[in-house]
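**Q** requesting a structural model of the entry that follows:
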Amino acid sequence: MIADPQLSVAIIAGTYRQDAESDFRDLPAVRNNVAKLGRHLRDPEVWGLPAGRCHERLQPRRDELLELVSDAAASARDTLVFYFAGHGFIHPRTEDLYLALAGARRDRGFGTKAVRFKDLQAALQEPSVEVRHKVIILDCCFAAAAFGDEMGVEDVDHKLRTRGSCLLVSSDADRTSKAPEGAEYTAYTGELIATLEQGVAGGGELLTLQTIHEHVEERLIAARMPRPRMLGVDVGGAICIARNRAPADRAVPPQPAAPTAETPLDEALSRVLAEKLTPSRRIQLGHALSWKLLPDYQPHPGERLMALIDDSWPTSRATFLAFTTRALILRSRGLSGAVTSVLSLADLRRAELRLRQRNPVGNAVLSYLQTAGTRRAQRVDRVNGLDVVVDDRPYRVPDSTLGPRATEDLIAEIRAAVLHHGHG
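**A** You can find the predicted model right below:
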């Protein structure tokens, strides 16, 4: 379901011109970014935000921008979108991400000529804020520094503390974004605008943020541009603020449900799951399980749910591990609640599986028990968890009914099938 435009608010902001005191260059394309993106969000064929609920701000002052964000967050009830384009930079001592405003410098003026990302977060977390979903889009250098210290999912969940949030960024924590000289738009926003204008073939009637991100990522990588990042806290990737404008005749038709229509990869995935899993109260296995088992996930056309390992009790699905014909879905507990991560099969191709060891205190206790020769020590494993690491970013696998080693073996077999047959 698309977010209700009458109950949503968007802030589209950017800094395109710097003064003589600044050591940043002008970014003329940002002016076009803001105007075009705002126009699309107001377009009824895309989202249909009322003009009074779509605020465009060029060259904003720090206090003005923070006040606008605070007021918008308090007035929105469905979805709040915050977009910023311009220069981003890292404080040399605190390593916090700052968004550069007019007159910003890298050596001073952090409190007046720039906005600290943490201050924006504070505005989004005020007690008066009751909005369901928050979408943050940063098109600036070092934007992924907003993810937190180690770019870990749990770190971000702890920092954002926002159920149903989604953070989209144009570059990694140590990369600069691209704004080609003479281009109409910056590289990232240009592809975002193109996606809203042209739609995504096979993306369904509505475009989730996950679909938009994957499409933009694919186009940027093909153009040898920096890889964008996305982090959806809880079900953030399923937030929808756009209709798909791709013509129906260009859409990829849904795959038939009949087993005979399976691709070699589908067959290989089904075979691995059937060999490694035994159906039980906690483990559901089938050719095409009902999507009602994952009500917050919006599947792609033709995508099938093949297995669900529910680790919650009794059936709340607070944590689970799910396998589809397109993705691995992980829902684990973070520091401030459950976190859902969707890893595509393409992500699994370059993933590394990493077993987590118990902390030093736990290891010391185990060593003592083993030294004492207790029978219990022989049954205790020093491994207490599993991460799937993609592009140096760890995604926590829930504490599966299978145990971390068996889960590692299962995901490794799935990854091997993907590498052998391709990922579609």
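**Q** going by C-alpha atoms from here, please, whenever you check contacts or count neighbours.
**A** Fine.
**Q** contacts only, for the residue positioned nearest the centre of the chain.
**A** Centrality entry for the chain: nearest residue to the mean C-alpha point is residue 231, 2.4 Å, by Cα atoms, centre = their mean. When contacts are counted by Cα atoms under 8 Å, 6 or more residues apart in numbering, residue 231 touches 147, 153, 166-168, 237, 341.
**Q** what helix or strand does it sit in?
**A** Residue 231 is part of strand 229-232, with elements assigned from DSSP states H and E.
**Q** could you point out the longest helix of this protein?
**A** helix 404-421 (DSSP state H).
**Q** what's that helix packed up against?
**A** helix 264-276, helix 345-349, strand 351-357, strand 383-390 (3 or more Cα pairs under 8 Å, 6 or more residues apart in numbering; DSSP states H and E).
**Q** the stretch 51-200 of the chain: helices as residue ranges?
**A** For the stretch 51-200 of the chain, the helices defined by DSSP state H, counting those that start in this stretch occupy 62-75, 117-124, 153-160, 187-198.
**Q** angle of the one helix or strand residue 343 maps to against helix 153-160?
**A** Using DSSP H and E, residue 343 sits in strand 337-344. Relative orientation of strand 337-344 and helix 153-160, computed by axes from the mean of the first three to the mean of the last three Cα atoms, to 10 degrees: 130 degrees.
**Q** here's the other one to compare against:
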Amino acid sequence: MVLPDPRRSRAVLVGVDDYEHLTPLPGVALGVDRLADLLRDPTVWGLPRDNVTVLRGEVSAGRILKEVRNAGEAATETLLVYFGGHGLRECRSKELYLALADADKDHLTIGTLRYAALRDMVRHEEFPARRRMMFLDCCYSGLATSMGGGSAAVLERYDLANLLVEQGAGEGDPGEGDDTDFGGYVMTSASGTEKSYTPAGSYPLFTGALIEALQKGIPGAGPTLSVHGVWRHVLKQRIGSTPQYKALNTQAEEPWVRNRAVDARPAVPPRRVLPAEPDPAPSPDARSDELKFTTVKGGGYRIGAVKGQMEGVIAKVEDPRLGWQAVSPHFRTVPGRWFWGWDRAEVDAHIEERRAEPTEFVDALRLLLARQGVTVLPDGGPLIGQLPSRYAKKGAVTFTKTDLCLKSSAARMSIPYSELQSVALTTSQRSYASGVPGPEGQWPDNNVAFITHVIHGHRSLEFREDSPTPVRRALRAFLPAMADLRGRHPEWFRMDP
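**A** Next up is the predicted model:
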């Protein structure tokens, strides 16, 4: 798997180091500046300089929310938000407040930013980013995971408690009807009952452990690091508190940044022999003379499949007209967790390095759709009704070579790709009762309908579905991807391609 595209990602880093009524934290300013440098470093992630916003000193709550809003509207891949400073808690409601320069610990509504307000901004449903990350380094930051105190090992299992996707749900109440399309992460420096620590003249301990993971890498962790992997590493450091982690709609080891320690790793990982069953790990001599990737246990590509099919995959990615036929995963994976294969991220990166940039709009459209899991018809074909020749179809959405075509139960709409910038998309959900009412007039079932409105000029189409697919998710992924393509190749959209 490849890293999130840094050109389509944004980061907002907030470090409040000087306080009027609270203890100053000079190490916070050092930490936020170093984090910004590392996120911009091509050997870590490579965010463009303008894609990283750093806020320090006497920044206001309104300024923070505006910068997060701006970053959220611009990011189509990943939105990252970091806060370092003092954290205050309201004991009765167990609500977290992020302390700003003029915070008053006796009056929490003065000089603070409610975490709930920041969370709601990050999780805004109209933001196109497919991944949202939050890192909090402050006292009581674990309140952001809605679990209060407790061990991190226990918290990790309650994925639905992630407050990136809840609105006020507490423990045992994971929220009803949540249908977020993005993947979310929250990592905090402490539990909801613990303080965080900042030594004099140094980074805050949690931020320092995070910086160390990015700066030095994690030996033996593979060529890339995930948020979950970084959290596991930070959890082992002695920082005086228990870092917390939450995730939703994500794979546990989805790559985030490059691992700088990859060169210090042995060519073949140490073999762990289990007495209960034999270890089928291949010897180093079993590697191909031409293809050399790290051998991993569980989830890797079948080595034989990579050797036998790599030439064909490379031939496709090097041809702009055929590149859409070769989209990860490229090969079959090994079954179970005890069998060895080649590291998928390394193999995928090897293939992506050779992918040719499409030179024609049709080829770019094929690749864009294939990456979203939409089945593309190589030669097109007729479609019954008034819609143009079919190019690819996903439920009520049809993609042709020139238009985005929609068909609801009541009407149809055809939108040229050159006019997609004027399309508005709104989504909502409604609860409704179904079934046969009981003797006391109660309805036995309570269901949720997903409502999607597509507005183009004076026309509007409404889709009512019992699940957020296919119209809602198809369009919320397709429209930002096409906007990104338009930004890179505006010449393709000056007229109908």
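**Q** superposing both, give me the TM-score.
**A** The TM-score (TM-score structural alignment, normalised by the length of the first structure) is 0.59; 270 aligned residues with a Cα RMSD of 2.7 Å.
**Q** ok so, going back, I'd like the helices of the stretch 51-200 of the first structure as JSON lines, with mean neighbour count and distance to residue 44 of the first structure appended.
**A** Converted to JSON lines, the helices of the stretch 51-200 of the first structure look like this (neighbours: other Cα atoms under 10 Å; distance: least, Cα to Cα, whole Å):
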{"stretch": "helix 62-75", "mean neighbour count": "19", "distance to residue 44 of the first structure": "21"}
{"stretch": "helix 117-124", "mean neighbour count": "17", "distance to residue 44 of the first structure": "27"}
{"stretch": "helix 153-160", "mean neighbour count": "21", "distance to residue 44 of the first structure": "30"}
{"stretch": "helix 187-198", "mean neighbour count": "20", "distance to residue 44 of the first structure": "12"}
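**Q** please pull up the equivalent of residue 331 of the first structure in the second structure.
**A** Aligning on TM-score structural alignment leaves residue 331 of the first structure without a counterpart in the second structure.
**Q** in what helix or strand does residue 331 of the first structure lie?
**A** Assigned by DSSP H and E, residue 331 of the first structure falls in strand 327-334.
**Q** what's the distance between that strand and the middle of its chain?
**A** Remark: strand 327-334 of the first structure is offset 12 Å from the chain centroid, using Cα atoms, centre = their mean, to the nearest Å.
**Q** next: stretch 192-207 of the second structure.
**A** 27 Å.
**Q** try stretch 376-394 of the first structure
**A** Its chain's C-alpha centre and that of stretch 376-394 of the first structure lie 23 Å apart, by Cα atoms, centre = their mean.
**Q** give me the stretch of the second structure that it matches.
**A** So stretch 376-394 of the first structure is aligned with nothing, judged by TM-score structural alignment.
**Q** who touches residue 26 of the second structure in this structure?
**A** Applying Cα under 8 Å, 6+ apart, the residues near residue 26 of the second structure are 17-18, 200-202.
**Q** now flag whichever of the residues you listed is closest to residue 75 of the second structure.
**A** residue 17 (27.4 Å; Cα to Cα).
**Q** surely that closest one forms part of a helix?
**A** No. Counting by DSSP: H, G, I helix; E, B strand; the rest coil, residue 17 of the second structure falls outside a helix, being coil.
**Q** any idea how far the nearest residue to it once chain neighbours are set aside is from residue 201 of the second structure?
**A** Counting by Cα to Cα, 6 or more residues apart in numbering, the nearest residue to residue 17 of the second structure once its immediate chain neighbours are dropped is residue 25, at 4.5 Å. According to Cα to Cα, to the nearest Å, residue 25 of the second structure stands 9 Å off from residue 201 of the second structure.
**Q** so these two - more neighbours on which side?
**A** When residue 25 of the second structure and residue 201 are compared for neighbours, residue 25 comes out ahead with 24 against 11, by other Cα atoms under 10 Å.
**Q** tell me how far the residue nearest to residue 424 of the second structure when sequence neighbours are not counted lies from residue 465 of the second structure.
**A** Spatial nearest neighbour of residue 424 of the second structure, excluding adjacent residues (Cα to Cα, 6+ apart): residue 455 at 5.0 Å. Separation of residue 455 of the second structure from residue 465 of the second structure (Cα to Cα): 17 Å.
**Q** quick revisit: mean neighbour count and distance to residue 127 of the first structure added to the helices and strands packed on helix 404-421 of the first structure, as TSV?
**A** TSV is the format used below for these (neighbours: other Cα under 10 Å; distance: least, Cα to Cα, whole Å):
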stretch	mean neighbour count	distance to residue 127 of the first structure
helix 264-276	17	45
helix 345-349	19	37
strand 351-357	17	36
strand 383-390	18	34
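**Q** I'd like those written out as a markdown table, with distance to residue 337 of the first structure added.
**A** Converted to a markdown table, these look like this (distance: least, Cα to Cα, whole Å):
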| stretch | distance to residue 337 of the first structure |
| --- | --- |
| helix 264-276 | 29 |
| helix 345-349 | 24 |
| strand 351-357 | 20 |
| strand 383-390 | 18 |
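**Q** what lines up with residue 248 of the second structure in the first structure?
**A** In the first structure, residue 248 of the second structure lands on residue 233 (TM-score structural alignment).
**Q** show me the contacts for that match.
**A** With Cα under 8 Å, 6+ apart, residue 233 of the first structure has these contacts: 157, 162-166, 339-341.
**Q** likewise residue 50 of the first structure?
**A** Residue 50 of the first structure makes contact with 5-6, 42, according to Cα under 8 Å, 6+ apart.
**Q** just the buried ones from the residues you listed?
**A** 5, 42 (16 or more other Cα atoms under 10 Å).
**Q** okay, now the residue lying closest to residue 338 of the first structure once chain neighbours are set aside: neighbour count?
**A** Setting aside the residues directly before and after it, residue 338 of the first structure is nearest to residue 332 in space (Cα to Cα, 6+ apart), at 5.5 Å. As a burial measure, residue 332 of the first structure scores 26 neighbours (other Cα under 10 Å).
**Q** against residue 171 of the first structure, how distant is residue 332 of the first structure?
**A** 26 Å.
**Q** then residue 416 of the first structure?
**A** 29 Å.
**Q** repeat for residue 81 of the first structure
**A** 19 Å.
**Q** neighbour count for these two, which is higher?
**A** Taking neighbours as other Cα under 10 Å, residue 81 of the first structure and residue 171 compare with residue 171 leading, 25 against 21.
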